[in-house]
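Chemist: next one to model:
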Amino acid sequence: MTPEHADTPHTQQQNPGDTPAGSLHDTVRAGELARAVDSAFDSTLATLKDLVAIPGIAWSSFDPAHLDRSAEAVAALARKSGMEDVRILRCNKADGTPGGPAVVARRPAREGQPTILLYAHHDVQPPGDASLWHSAPFVAEEREGRLYGRGAADDKAGIMAHLAAFGAVSEVFGDAFGTGVTFFFEGEEEAGSPTFRAFLEEHRELLRSDVIVVADSSNWKVGVPALTTSLRGLVDGTFEVRVLEHAVHSGMFGGPVLDAPTVLARLIATLHDDDGNVAVAGLVARDDVAVDLTEAEYRADASVLDGVKLAGSGSIASRLWTKPALSIIGIDVPAVAVASNTLIPAAKAKFSMRLAPGQDPDAAMEALRLHVESNVPFGAAVTFTPGERGDAFSTDTSSAAAKVALWALEEAWGVKPVEMGIGGSIPFIADLTEVYPDVSILVTGVEDPDSRAHSANESLHIGDFRNAVLAEALMLARLNADGLEA
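Modeler: Coordinates of the predicted model:
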């Protein structure tokens, strides 16, 4: 799925305005919408660049003033789009400190019309090691049909896709656009959405809708759109092994007892079998994915080094979407630069386990705890500490809203969209499904396999961004015309 850059950034595979007119195209005024999107696109892209310049990071170690400035800028854009009811809201965390500022803007539906909630988030990941970036992370730069910068794809492009689509439909339909629209632009997603559930509970009626569009996912590849139909769940935490009360000289005492890092390494090795499958008993795993990735595509997208054998069994797509994945994402041991010649008494690892749809997170956490405690070698003391947990997500693509979304994606790109899973997790979607059990949730996005969200040189494919705007405009127009009977 290695992307090929478009010759020019604003081209697409097929323009709905160039297709033969039919009753549906006439109803949604597809050609007019495409022209409206295109005429405003330079301004849309310029505004996205302005948003990229704001380093709004919701982590406590970063200046919260930038996050507030980001919320104010997004709120101003919502007002400019024609929304009259625009608010910046927040809830407190469990410790009493304020959560990130969310922007909520509403336009009520006319009688008999549905309400669509459009979600994205304005906070971003920290830039990381600046030396790894080819351009300044908070200065948006166009290169070879892509826009580079932190948040250019994740997820300020999602905000601009919502705003630009709403603007195009409002321009083309005017007073005939009676569908209710709510913008919900979160301000702490990259910090784990710590107040999300409390925010939903407090503002349940303010955010109530018939369809929720979450623009925080990816497309299949450049030139091929996708509707995300499943996301893996997540549990994380730590386990620590201890073999000594305190450090001792490795020459005087080494031999009869293994140091804690070695014991930890042997424990970590039990988490996978010889083929690289997760070896924790009792976890849900399926190999029933309808579409697949080739090994060459996966290697290119994940930058796997030549000679490294892929882990696990079954199709590559199932290994990414419908089977568990267990990673060690941090280890606490002395750094090499400060290591002394002693036996280390304790060592700790942080784990992150992705869960297949259908897996209960509590059951998965318990299964991993039992595995760790049963497999710790040499009788070492072990402490297992659970961390965060989040449910998986799957959607019914036979729903009216999903059918409209798939139609709109195909119209905008000119190719059939892929119904794809994502190996990652968006835990707050579980909160949305619990608070609003009867709402259709559609997970879309503007990223592609080379967007490098969270990494250095994050980027957005500009041509696909334009298509994403048009697809959402078409979806809004058709829901406006046909409601949820589309």
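Chemist: rest of the way, CA atoms for contacts and neighbours
Modeler: Noted.
Chemist: okay, how far is it across stretch 146-154, tip to tip?
Modeler: Terminal residues of stretch 146-154 lie 14 Å apart, using Cα to Cα, to the nearest Å.
Chemist: list the contacts of it.
Modeler: With contacts defined as Cα atoms under 8 Å, 6 or more residues apart in numbering, stretch 146-154 is touched by 5, 9, 48-49, 52, 123-125, 127, 135-142, 157, 216, 446-447, 451, 453-454, 457-462.
Chemist: show the buried residues in those.
Modeler: Among these, the ones that count as buried by 16 or more other Cα atoms under 10 Å are 5, 9, 48-49, 52, 123-125, 127, 136-141, 157, 216, 446-447, 451, 453-454, 457-462.
Chemist: in strands, which of those residues fall?
Modeler: 141, 216, 446-447, 459-461 (DSSP state E).
Chemist: tell me which two of the residues you listed sit farthest apart.
Modeler: Across these, the longest distance by Cα to Cα is 21.3 Å; it joins Glu141 and Asp216.
Chemist: surely Thr322 touches Ala290?
Modeler: No. The criterion here is Cα atoms under 8 Å, and Thr322 misses it with Ala290 at 11.3 Å.
Chemist: residues touching the spatially closest residue to Asn92 that is not a sequence neighbour, list them.
Modeler: Distances taken as Cα to Cα, 6 or more residues apart in numbering place Pro98 nearest to Asn92, at 4.2 Å, with adjacent residues excluded. Neighbour list for Pro98: 90-92 [criterion: Cα under 8 Å, 6+ apart].
Chemist: where do the helices sit along the stretch 1-150 of the chain?
Modeler: Assigned by DSSP state H, counting those that start in this stretch, the helices in the stretch 1-150 of the chain fall at 23-28, 30-39, 41-52, 64-80.
Chemist: please, which helix or strand holds Ala468?
Modeler: Element membership for Ala468 (DSSP states H and E) is helix 462-482.
Chemist: so that helix versus helix 41-52, what angle?
Modeler: Going by axes from the mean of the first three to the mean of the last three Cα atoms, to 10 degrees, helix 462-482 is angled at 110 degrees with respect to helix 41-52.
Chemist: and helix 462-482, what's buried?
Modeler: For helix 462-482, a neighbour-count test (16+ other Cα under 10 Å) marks 462-481 as buried.
Chemist: quick one, strands of the stretch 51-200 of the chain?
Modeler: With strands called from DSSP state E, counting those that start in this stretch, the stretch 51-200 of the chain shows them at 85-89, 102-107, 115-121, 141-143, 146-148, 180-186.
Chemist: the second one vs strand 115-121, what angle?
Modeler: Pointing back at strand 102-107 there. Strand 102-107 runs at 160 degrees relative to strand 115-121, counting by the same axes, to 10 degrees.
Chemist: this one next, for a side-by-side:
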Amino acid sequence: MTRNDAIARARLYLQSGEFLAELDRRVAYRTESLNAERKNELYAYLKDELTPSFAALGFESRIIDSPSGRSPFLIAEHHESDSAPTVLSYGHGDTVDGMVGEWRDGLDPWTITTSGNRAYGRGTADNKGQHSINMAALRAVKETRGGKLGFNAKFIIEMGEETGSPDLARVADMHRDALKADLFIGSDGPRLSAERPTIFLGCRGGIRIHLDVNLREGAHHSGNWGGVLANPATILVNAIATLVDGHGRIKLEALKPPRLTNAIRDALADVKVEPTEDEPQLSDNWGEDGLSPAERLYAWNTLEVLALSTGNIDKPANAIPGRARAVLQLRFVVGTKVDNIAEVIREHLAANGFPMIEVTTAQSFIASRADLDSPWIKWAAESVKASSGKQPAVLPNFGGSLPNDVFADVLKMPTIWLPHSYPGCSQHAPDEHILLSVTEEALAIMAGLFWDIGELERPL
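Modeler: As a prediction, the model looks like this:
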């Protein structure tokens, strides 16, 4: 039996309907981690669904309660040889709200529904479908090799990623011996596009910045007080304009990343950001000057205004509001100094005439990435090309935020992410779906990758 046999077997799982039946069973668990009433569902997904599935693959599993009690974890291990490479994989079984009643044609978010090239269901893209692909690829390799993988494999599945993975780093630190591995391979987030396989080596960080202007209680008639009472909304929008301009360019130098290196520019040289017809098209004259769209998205910082609030937009009164607030988000790459970001912004605003604005931060994610010179990167890219016939895009980091720092910084291992979704998958929204064509290709890619790991006599 050969590598091609393992790939063919993995493809057959989808073609026969077996993979979608398995995923349908997993999607049926209503694992909304932001919903306190779903706590039992989070445990059930690990205990009743994944534990027996891993057992069928020859893994020993255990469920671990989180230190905060918020959501459980599962650690699974399959050991074959002390000298063989060990690979750690990751996934999360929790989802965002199902948004029942908001899906097209009345679709049930907790049931797989196929339509053309799409399979709809909450968690299909984020992340049940992705870790299910990796588990199915492992099964294809194991069956093809007559019951052996050829390497040691470990998994950690968390049930709190959609709440910011609050306990993942601590659990990883507490169980670092059980999670020790030569390489991390995870699958989450989207590819560069549906047509191009993608490898990314880390993620941008993210931090929310709250700006509040509280001048007085209540609103006051604009005819009687206009021109003599300071307007908090006017103050706030002008303050934001000192941080980011009308074309999305960051103005405060302290919010910018270090200069792009030649290595990062070279890695992104052949990467094109090309939305499909049903995805939003790129905006003209938006973002940092002198950078390509790929460099803006994967190698630069952005400051986005997520929400603005003052008065009542639906029923505006002829009155000057007493308060205004905004929530901004800084997406940042490795090397950006964010430890005292609130104080930096506070001092900047005060120096520009806005000392009355309160600045606080929340919901932060750490930026991290693997070493671009790691031998695992070239090896993985060659494996993906051999399985798909396509040269994968290799991104220094994902544009969004994932808990890559746990594996890169806490567990100290090279990290490789191979996503199986695409930008238009509607994750976190109604109509979340995976593409069947991408799923079949992903099954082949992962089966080939896991086969190639089993061919290594020792870690790279």
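Chemist: work out the TM-score between the chains.
Modeler: TM-score of the superposed chains, computed with TM-score structural alignment, normalised by the length of the second structure, equals 0.89; 448 aligned residues with a Cα RMSD of 2.5 Å.
Chemist: CSV please, covering the strands of the stretch 51-200 of the first structure and showing distance to Glu72 of the first structure.
Modeler: Output for these, formatted as CSV (distance: least, Cα to Cα, whole Å):
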stretch, distance to Glu72 of the first structure
strand 85-89, 8
strand 102-107, 8
strand 115-121, 13
strand 141-143, 23
strand 146-148, 23
strand 180-186, 11
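Chemist: so which of those gets nearest Ala73 of the first structure?
Modeler: Set against Ala73 of the first structure and scored by Cα to Cα, the strands of the stretch 51-200 of the first structure come closest in strand 102-107, at 9.8 Å.
Chemist: contact partners for Asn117 of the second structure?
Modeler: By Cα under 8 Å, 6+ apart, the residues touching Asn117 of the second structure are 435-437.
Chemist: adding distance to Leu330 of the second structure, write the residues you listed out as JSON lines.
Modeler: Shown next, in JSON lines, are the contacts of Asn117 of the second structure (distance: Cα to Cα, whole Å):
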{"residue": "Leu435", "distance to Leu330 of the second structure": "31"}
{"residue": "Leu436", "distance to Leu330 of the second structure": "34"}
{"residue": "Ser437", "distance to Leu330 of the second structure": "34"}
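Chemist: for these, which one is nearest Arg323 of the second structure?
Modeler: Set against Arg323 of the second structure, the nearest of the contacts of Asn117 of the second structure by Cα to Cα is Leu435 (45.6 Å).
Chemist: aligned against the first structure, show me the partner of the closest one.
Modeler: Residue pairing (TM-score structural alignment): Leu435 of the second structure is matched to His461 of the first structure.
Chemist: its match - nearest residue in space that isn't next to it in sequence?
Modeler: Nearest non-adjacent residue to His461 of the first structure, counting by Cα to Cα, 6+ apart: Arg146, 4.5 Å away.
Chemist: against Leu291 of the second structure, how distant is the aligned residue in the second structure for the one you found?
Modeler: Aligning on TM-score structural alignment places Arg146 of the first structure opposite Arg118 in the second structure. To Leu291 of the second structure, Arg118 of the second structure is 34 Å away according to Cα to Cα.
Chemist: and the residue sitting furthest away from the middle of the first structure, what element?
Modeler: In the first structure, Met252 marks the outermost C-alpha relative to the chain mean, sitting 51.3 Å out by Cα atoms, centre = their mean. Assigned by DSSP H and E, Met252 of the first structure belongs to helix 250-253.
Chemist: in the second structure, what range does the helix or strand that comes right after that helix match?
Modeler: Counting by DSSP H and E, the element after helix 250-253 of the first structure in chain order, helix or strand, is helix 260-269. On the second structure, the counterpart of helix 260-269 of the first structure by TM-score structural alignment is residues 232-241.
Chemist: off-centre distance for the matching stretch?
Modeler: For stretch 232-241 of the second structure, the separation from the chain centroid amounts to 31 Å (computed by Cα atoms, centre = their mean, to the nearest Å).
Chemist: what's the answer for stretch 387-406 of the first structure, then?
Modeler: The answer for stretch 387-406 of the first structure is 13 Å, by Cα atoms, centre = their mean.
Chemist: can you check stretch 406-422 of the first structure too?
Modeler: Relative to its chain's centre, stretch 406-422 of the first structure lies at 18 Å (Cα atoms, centre = their mean).
Chemist: now stretch 297-314 of the second structure
Modeler: The chain centre lies 19 Å from the centre of stretch 297-314 of the second structure; the measure is Cα atoms, centre = their mean.
Chemist: ok, residues contacting that stretch?
Modeler: In contact with stretch 297-314 of the second structure (Cα under 8 Å, 6+ apart) are residues 204, 233, 244, 248-250, 255-257, 260, 264, 287, 296, 317, 321, 323-333, 395-399.
Chemist: was I right about Ser165 of the second structure contacting Pro403?
Modeler: Yes. If you go by Cα under 8 Å, Ser165 of the second structure and Pro403 touch, sitting 7.1 Å apart.
Chemist: more neighbours: which of those two?
Modeler: The residue with more neighbours, out of Ser165 of the second structure and Pro403, is Pro403; 22 against 18, by other Cα atoms under 10 Å.
Chemist: what lines up against the more buried one once you look at the first structure?
Modeler: For Pro403 of the second structure, the aligned position in the first structure is Phe428, judged by TM-score structural alignment.
Chemist: equivalent analysis for Ala169 of the second structure, please.
Modeler: Aligned by TM-score structural alignment, Ala169 of the second structure pairs with Arg197 of the first structure.
Chemist: neighbours of Glu277 of the second structure, just the number please.
Modeler: Look at Glu277 of the second structure: counted by other Cα under 10 Å, it has 8 neighbours.
Chemist: what helix or strand does it sit in?
Modeler: Of the helices and strands defined by DSSP H and E, none includes Glu277 of the second structure.
Chemist: please report the distance of it from Glu441 of the second structure.
Modeler: Applying Cα to Cα, the value for Glu277 of the second structure to Glu441 of the second structure is 22 Å.
Chemist: A helix includes Arg403 of the first structure, no?
Modeler: One thing to correct before we go on: residue 403 of the first structure is Lys, not Arg. Yes. Assessed with DSSP: H, G, I helix; E, B strand; the rest coil, Lys403 of the first structure lies in a helix.
Chemist: and Gln363 of the second structure, what pairs with it in the first structure?
Modeler: In the first structure, Gln363 of the second structure lines up with Glu388, judged by TM-score structural alignment.
Chemist: does its match sit in a helix or strand, and which one?
Modeler: Using DSSP H and E, Glu388 of the first structure sits within strand 381-390.
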